[in-house]
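Peer 1: Dropping a prediction and its sequence here:
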Amino acid sequence: MGLPFTSSLNAISFQLPMSRSFSLPVDAPNFRSGFLTHLPMGKWSHFPKSSISSSLRNFGIRRRNSRDRFSSAKNLNFIPHAFNGDSDSPAKTKIIVITSVLTVLLATANRVLHKLALVPLKEYPFFLAQFTTFGYVIVYFSLLYLRRRANIVTDEMILLPKSRFMVVGFLEALGIAAGMAAAASLPGPAIPILSQTFLVWQLVFSVILLGRRYSLNQIAGCVIITAGVAVAVGSGSNAGQMLSGVPPLWPALMVASSAFQAGASIMKEFIFIDAATRLGGKSLDIFVVNSFGSGFQALFVLLFLPFLSNMKGIPIAKLPSYLMHGAGCFLNVGAERPGCGGAPLLPLLYVITNLSFNITLLSLVKKSSAVISSLVVMLSVPVSIYILSLPLPYLPQGATLSPLFLTGSLMLVLGLALYYIPQRAK
């Protein structure tokens, strides 16, 4: 079944048409004289001719102004579907920079705390994933309800078509399912490296769905960034032997997982752009997207749950018992539970940070674009790897980074600089 993109894109990809009432060429003096000649004088003689002439002159001016306005928009090749409704003002740029810095900090903390949270929950990573998936639905809809009561969220926002949010939830759930299936048959270092195709898929989908165009230096910068992150992540492994003996199906499935996630992120950006048109220029609240997107994601994950559970080696019959033991280790209250040291502090810190990161990231998508937000998040990858190489509480052993890590980090910075080189406006 095809995705309902075409009609939605046509709804916002438009050129302002010439109004038919003003499309015929009108010579104002001749029109005025002909109009006055044919007036029935008995009925209209009480109107001063000067008033009628003045009105017709004003009519001609308005007609010309309307024509100039429409023709100038056409000449400037105005394309609403590549524009999110905000002006490129210094204030907007400042907000984007501040949001980007906050996103990098939260993304770094999110990666580090996820690793720390899995110390007490090392036997229950599947529980942590399901806890965040279904728990966030309650949090997001609670915040949406409060913002609706405060009149921040309007009825028009709530009544936006739900098919787009359904697509987002389906793609994210499908990405999770495909990623878990591939991860079960791939060596650990190959997973984050193959996942770096996410940015490439974002570029492709933003061109197809949003009509964006990228310069050569932007494309080259994204390729260098992707390669740099892959080098930094895989610096501690033997890349030549990493996928030896692995059937091609599993790397392809991991790449497809990245494609599904990238499609979901571009679809979220499209929702913001389309909502600006539907809401008459008003800005869509991010918690509408977070709430309905997460709700549909949880619904599809629930449908995929037997498959996901088997992929993690947990028979569906034993899933309730596994989830109960995972919740007990997460809370770590009452009797001392062996192997659950650090809970509930570390898991709660991760959940709070991950929630803040998701909200900030979606805010950055709204203010800039999905591609920009991915470039910002990629900055956190080498930073978090470096932090995790240091001795940390509950991870005292640390690690030694190879020279390839520094090479990959430099490639990442070079790619970002290349992407953001100013282009002369055409």
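Peer 2: Looks like it came in fine.

Peer 1: contacts, neighbours, all on C-alpha from now
Peer 2: Noted.

Peer 1: Can you tell me the number of residues neighbouring the closest residue to residue 372 other than its chain neighbours?
Peer 2: Sequence neighbours aside, residue 365 is the residue nearest to residue 372 in space, at 7.5 Å (criterion: CA to CA, 6 or more residues apart in numbering). For residue 365, the tally of surrounding residues (other CA atoms under 10 Å) stands at 22.

Peer 1: what do you get for residue 252?
Peer 2: 14.

Peer 1: Packing partners of the one helix or strand residue 204 maps to?
Peer 2: Per DSSP states H and E, residue 204 falls inside helix 198-210. Judged by 3 or more CA pairs under 8 Å, 6 or more residues apart in numbering; DSSP states H and E, helix 198-210 is in contact with helix 216-233, helix 249-278, helix 370-378.

Peer 1: Below is structure B, check it against A:
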Amino acid sequence: MARRGIGAAVGATVLLAVTNRVLYKLALVPMKGYPFFLAQVTTFGYVAVYFSILFLRYRAGIVTKEMLLLPKVYFVVIGVLEALGVAAGMSAGAMLPGPAIPILSQSFLVWQIIFSMLFLKKSYSLNQLCGCFLVISGVTVAITSGSDEGRFLSNVEFIWPMLMVASSAFQAGASILKEFIFIDGERRLKGKRPDIFVVNSFGSAFQALFVFLLLPFLSNLRGIRFGDLPAYLNDGASCFLNTSDDQVACDGAPFLPLLFITANMIFNISMLNLVKMSSALVASLTSTLAVPISIYVLSLPLPHIPHGSRLSPSFVLGVSFCYSD
């Protein structure tokens, strides 16, 4: 029965992961001039939504006082790691070609295995370690593959792909720490694992706090001077609500951005639920399964994106290595 429940959760998470990636691309059609605004709406908006749900679950007796009293230091570390992951990822993403970013991000799986072995004392079979090697091979093949302009990283300094890999390490550390919270919480709560909204709410709150502290740095990475940030956010809000003077450029808002935000929230809840039921590695592998499907879907003509894209054979080869484990 437990395996059947995990199988159903895996299937639902794959579907939600594909939907999330596709809707993110569609949301950026009206918000193409304001991706940083959309990122801040999701970061800070989720805190309010998650805590509202947490309050309702507490009132319903699903969340207990003991769950709310779990040590907050772990959530602080999660917030720091995820904020650093955002900062490192945005720094590297600004300097890397688009196709290389999702491939380099697959080092997330490798970091998860390393951290779970070090901190959760887990062991892995030879097949699983071979799968890890295939991910590394896929990353290498994909980023050195040819394209019309030459190799993906031919004109990129070595520090930027390494910084993207470091971003994956920060995020992988946060995911392993969330798994540890469930395991440690089960011990503290005498056999009952913490509610996922306890972990989601406090983790998101501290992430938002540290992202706020890094806001001058993050906005500068997006080419927005800190002094210009209020005007940028105001223009972003106008486009998001489709009250801008240039309504043609913001066509699709607010429906598409709100659809993405809703799907992304449900996907995050599904992912954390899978971590609670199984492990952080299972959850990330499940999300990884959705990437090649998403790449294929996004290469097709879609509403608001009528022109599909052609995938080069070398890029497909690298992707197939990355997701064959």
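Peer 2: Okay, I see it. What you are looking at is a predicted structure, and each value in this text was computed from that prediction instead of being measured.

Peer 1: Please state their TM-score.
Peer 2: The TM-score (TM-score structural alignment, normalised by the length of the second structure) is 0.94; 325 aligned residues with a CA RMSD of 2.0 Å.

Peer 1: quick one on the thing from earlier: just say helix, strand or coil for the aligned partner of the residue nearest to residue 372 of the first structure in the second structure.
Peer 2: Using TM-score structural alignment as the criterion, residue 365 of the first structure maps onto residue 275 of the second structure. The three-state label given to residue 275 of the second structure by DSSP: H, G, I helix; E, B strand; the rest coil is helix.

Peer 1: so who does residue 275 of the second structure touch?
Peer 2: By CA atoms under 8 Å, 6 or more residues apart in numbering, the residues touching residue 275 of the second structure are 178-179, 281-283.

Peer 1: Pick out the most distant pair among those.
Peer 2: Farthest pair in the contacts of residue 275 of the second structure (CA to CA) is 178 and 282. Separation: 13.2 Å.

Peer 1: The two - which one has more neighbours?
Peer 2: residue 178 (24 against 17).

Peer 1: what does the more buried one align to in the first structure?
Peer 2: In the first structure, residue 178 of the second structure lands on residue 268 (TM-score structural alignment).

Peer 1: Quick check: the gap between that match and residue 139 of the first structure.
Peer 2: 19 Å (CA to CA, to the nearest Å).

Peer 1: Tell me where the second structure has helices.
Peer 2: For the second structure, the helices defined by DSSP state H occupy 2-27, 35-59, 65-68, 73-93, 100-104, 107-119, 126-143, 159-188, 196-213, 215-221, 229-240, 255-277, 280-298, 313-322.

Peer 1: and these as CSV, adding distance to residue 305 of the second structure?
Peer 2: Converted to CSV, those look like this (distance: least, CA to CA, whole Å):
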stretch, distance to residue 305 of the second structure
helix 2-27, 8
helix 35-59, 17
helix 65-68, 45
helix 73-93, 22
helix 100-104, 20
helix 107-119, 29
helix 126-143, 25
helix 159-188, 28
helix 196-213, 31
helix 215-221, 27
helix 229-240, 18
helix 255-277, 13
helix 280-298, 9
helix 313-322, 21
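
Peer 1: Of all the ones you listed, which one is nearest residue 248 of the second structure?
Peer 2: Closest among the helices of the second structure, using CA to CA: helix 229-240, at 10.0 Å.

Peer 1: neighbouring contacts of that closest one?
Peer 2: 30-31, 33-34, 37-38, 219, 224, 244, 247, 250, 253-254, 257.

Peer 1: Where does that helix end up in the first structure?
Peer 2: So helix 229-240 of the second structure sits over residues 319-330 in the first structure, by TM-score structural alignment.

Peer 1: By how much does that stretch deviate from the second structure on average?
Peer 2: Once the two are superposed, stretch 319-330 of the first structure sits an average of 0.7 Å from its aligned residues in the second structure (mean CA distance after the TM-score superposition for the first structure).
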